[in-house]
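A.B. asks: Next one to model:
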Amino acid sequence: MVCGGTAANIVARELKQEIVTDLEFIDPRVPPTGKIKGIDLVTEGVLTLNRTVELLRNLELKDSNLMFKTISNNKDGASLLANLLLNQGTHLKLLVGRAVNPAHQNPNLPEALSLKLKIVKEMAELLKKLGKEVTVEYF
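C.D. replies: A predicted model of the protein is given here:
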């Protein structure tokens, strides 16, 4: 799985593959997904991660069977990501970039980077509560 446009561009470049964006918006709260040959899922970054955390949080707070069905049946990037995180392994290693993307330079950028790191931290904690072994490496 690759989350984030910059990360996806790096992976595509290194694999010598193209990114194909699926412009069909299934959920207006979640940006479209992409495809890179050899990668199970390619998503946008912060918005998709934030929605994924909301879904994982709801698994804890609400009827987990109902939420699990919702996550399993929906095809937006956040639901696909949550489904993979929950069902495709017991051990997760999150590689998180901390570099500032020059294309995103604006006065709110430090807040945006801080938000991403906060979202990843909460996601790791939720996944641990849901029985996953999670390690996070920052670059």
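A.B. asks: can we go C-alpha only for contacts and neighbour counts from here?
C.D. replies: Will do.
A.B. asks: Next SSE downstream of the top helix by length along the chain?
C.D. replies: The longest helix of the chain (DSSP state H) is helix 109-129. Going down the chain from helix 109-129, the next helix or strand is strand 133-138, by DSSP states H and E.
A.B. asks: how about the nearest residue to Ser64, chain neighbours excluded?
C.D. replies: Asn58 (7.6 Å; Cα to Cα, 6 or more residues apart in numbering).
A.B. asks: which SSE is the residue positioned nearest the centre of the chain in?
C.D. replies: Centroid-nearest residue in the chain, with Cα atoms, centre = their mean: Leu49, separated by 4.0 Å. For Leu49, the host element (DSSP H and E) is helix 46-61.
A.B. asks: buried residues in the next helix or strand after that helix?
C.D. replies: Downstream of helix 46-61, the first helix or strand assigned by DSSP H and E is helix 64-73. The neighbour-count check on helix 64-73 (16 or more other Cα atoms under 10 Å) flags Met67, Phe68, Ile71, Ser72 as buried.
A.B. asks: just stretch 51-60 next, same as before
C.D. replies: Within stretch 51-60, the residues scored as buried using 16+ other Cα under 10 Å are Arg51, Thr52, Val53, Glu54, Leu55, Leu56, Arg57, Leu59.
A.B. asks: Return the distance of the third one relative to Glu60.
C.D. replies: As defined by Cα to Cα, to the nearest Å, Val53 lies at a distance of 11 Å from Glu60.
A.B. asks: Ok, the fourth one next?
C.D. replies: In this structure, Glu54 and Glu60 are 10 Å apart, going by Cα to Cα.
A.B. asks: do Ala12 as well
C.D. replies: Per Cα to Cα, Ala12 is found 35 Å from Glu60.
A.B. asks: same thing with Glu122?
C.D. replies: Taking Cα to Cα, one finds Glu122 at 13 Å from Glu60.
A.B. asks: ditto for Thr48
C.D. replies: Counting by Cα to Cα, the separation of Thr48 from Glu60 is 19 Å.
A.B. asks: same question, Ile19
C.D. replies: With distances taken as Cα to Cα, Ile19 is found 34 Å from Glu60.
A.B. asks: what does Asn106 give?
C.D. replies: Taking Cα to Cα as the measure, Asn106 falls 36 Å from Glu60.
A.B. asks: What of Lys121?
C.D. replies: 16 Å.
A.B. asks: Alongside the first, I'd like the structure of this one:
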Amino acid sequence: LPSDQVAMNLVEYDNPGALVFQGSRSLQWDVEHIDLQRDGAFKKEVLGHSMLTLPIGSRLVIFSDGVTQAGMGKSLPLGWRLDGVREFTRTQIEANPDISSHDLAQAIVCRAHSLDRLSAKDDITCMVVYVRRPRRTLVVTGPPFIKEHDGQLVQKIKDFEGRKIVSGGTTAQIVSRLMQKPLKVDMSCWSAQVPPCSMMEGIDLVTEGMLTLSKVATALEQKKPVRSMTNDAVKKFIQVMQESDQVHFIVGTKINEAHQDPSIPVEIGIRRNLIGRLRRALEDVYLKETSQEYI
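C.D. replies: Below is the predicted model of the structure:
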């Protein structure tokens, strides 16, 4: 298959028909129906089998009958039905063409739950498979060991295709100076636990360094839900991580004298170990791909 397509073998049993979208357009496809004819079956059992080739931008949406039967009553005698789910899904994709699998599945489940007046009559389950290119993020933390490598670091940032995070005041100053882009503090992104974010053209997120990274690692390890977090640098950092598939870390190896104060927790002074914690949490808990280089 071409690199912009995937082959999918879909088997369906005792559930509403799946939906496939190319962009916001609902697609139809041939389904082979197979009679199971099992001894002792209390009803006719039919298996649906499909071979699908899906290009980038396609979505497969699968759900339980608790979704299609949601809202069954006077206003919807037969429930939401497959056509209702299809139309709702189409409008969600049309309104947000880049909507994630998580957010689309959540929107469908929440809508079904609301049709049941927040009291589900059956299990409401939805899964979305989104065919797309990997979302990549670069995290840069710490200045290079040799000052002459500052330009090399900034060039790596410029060349990277994806979202970019700079973590650390000294690192941010280097990037700002060489990219000739001013840093502006974002006071809307603040809490008593961590310093506020900053804004810089060409960089998606700029944060303080070790303290913020330490709290990000802890939150990832503890699987803290983003929706319950304060709107600060930790939350914004984790949101980017969760929306990424591949995360590459560039770790500066210059010692920051500010972190030799014995009153500061040891873990935030050990940059390499901290990045190791982040990578393990991202890989083991969130199934992300990570990589790392030192400079």
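A.B. asks: Mind checking the TM-score on these two?
C.D. replies: Here the TM-score for the pair of chains, by TM-score structural alignment, normalised by the length of the first structure, is 0.80; 128 aligned residues with a Cα RMSD of 2.3 Å.
A.B. asks: relative to helix 46-61, how tilted is the longest helix of the first structure?
C.D. replies: Relative orientation of helix 109-129 of the first structure versus helix 46-61 (axes from the mean of the first three to the mean of the last three Cα atoms, to 10 degrees): 30 degrees.
A.B. asks: Counting neighbours, what do you get for the residue lying closest to Arg25 of the second structure once chain neighbours are set aside?
C.D. replies: In this structure, Arg25 of the second structure finds its nearest non-sequential neighbour in Arg90, 6.9 Å apart by Cα to Cα, 6+ apart. Counted by other Cα atoms under 10 Å, the residues lying close to Arg90 of the second structure total 19.
A.B. asks: quick revisit: what residues does the helix holding Leu49 of the first structure touch?
C.D. replies: With contact meaning Cα atoms under 8 Å, 6 or more residues apart in numbering, helix 46-61 of the first structure is reached by 3-4, 29-31, 64, 67-68, 71, 77-79, 81-82, 115-116, 119-120, 122-123, 126-127.
A.B. asks: List only buried entries from those.
C.D. replies: 3-4, 30-31, 67-68, 71, 77-79, 81-82, 116, 119-120, 122-123, 126-127.
A.B. asks: what about the residue mapped onto Gln180 of the second structure from the first structure, how many neighbours?
C.D. replies: Using TM-score structural alignment as the criterion, Gln180 of the second structure maps onto Lys16 of the first structure. Counted with other Cα under 10 Å, residues neighbouring Lys16 of the first structure total 11.
A.B. asks: Same check on Val11 of the first structure?
C.D. replies: Other residues lying near Val11 of the first structure total 17 when counted by other Cα under 10 Å.
A.B. asks: residues in contact with the helix or strand harbouring it?
C.D. replies: In this assignment (DSSP H and E), Val11 of the first structure forms part of helix 5-15. Contact with helix 5-15 of the first structure is made by Val2, Glu18, Ile19, Ile36, Val42, Thr43, Glu44, Gly45, Asn101, as judged by Cα under 8 Å, 6+ apart.
A.B. asks: Could you do stretch 192-199 of the second structure as well?
C.D. replies: Contacts of stretch 192-199 of the second structure with the rest of the structure, by Cα under 8 Å, 6+ apart, involve 183-190, 205-208, 211-212, 232-234.
A.B. asks: Write a PyMOL command that selects only the buried members of those.
C.D. replies: Remark: buried members of the contacts of stretch 192-199 of the second structure, expressed as a PyMOL selection using 16+ other Cα under 10 Å:
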select buried, resi 183+189+190+205+206+207+208+211+212+232+233+234
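A.B. asks: quick one on the thing from earlier: please report how far the corresponding residue of the second structure for the residue nearest to the centre of the first structure lies from Pro196 of the second structure.
C.D. replies: Matched by TM-score structural alignment, Leu49 of the first structure corresponds to Leu213 in the second structure. Counting by Cα to Cα, the gap between Leu213 of the second structure and Pro196 of the second structure amounts to 13 Å.
A.B. asks: Which residue is the nearest non-sequential neighbour of Lys128 of the first structure?
C.D. replies: Nearest non-adjacent residue to Lys128 of the first structure, counting by Cα to Cα, 6+ apart: Val134, 6.3 Å away.
A.B. asks: Then Gln92 of the second structure?
C.D. replies: Excluding the flanking residues, the one nearest Gln92 of the second structure by Cα to Cα, 6+ apart is Leu104, at 7.3 Å.
A.B. asks: Can you report how many residues neighbour the one you found?
C.D. replies: Neighbours of Leu104 of the second structure using other Cα under 10 Å come to 22.
A.B. asks: Mean distance between the helix holding Val11 of the first structure and the second structure after superposition?
C.D. replies: Here the mean offset of helix 5-15 of the first structure against the second structure after fitting is 1.0 Å, by mean Cα distance after the TM-score superposition for the first structure.
A.B. asks: Run the chain-centre distance for that helix.
C.D. replies: Chain-centre distance of helix 5-15 of the first structure: 15 Å, with Cα atoms, centre = their mean, to the nearest Å.
A.B. asks: Where does Phe249 of the second structure fall, secondary structure wise?
C.D. replies: Element membership for Phe249 of the second structure, per DSSP H and E: strand 246-251.
A.B. asks: ranges for the strands of the stretch 51-200 of the second structure?
C.D. replies: Here the stretch 51-200 of the second structure has its strands, by DSSP state E, counting those that start in this stretch, at 58-63, 126-130, 136-141, 163-167, 184-186, 197-200.
A.B. asks: Tell me which of those strands sits nearest to Leu27 of the second structure.
C.D. replies: strand 58-63 (9.7 Å; Cα to Cα).
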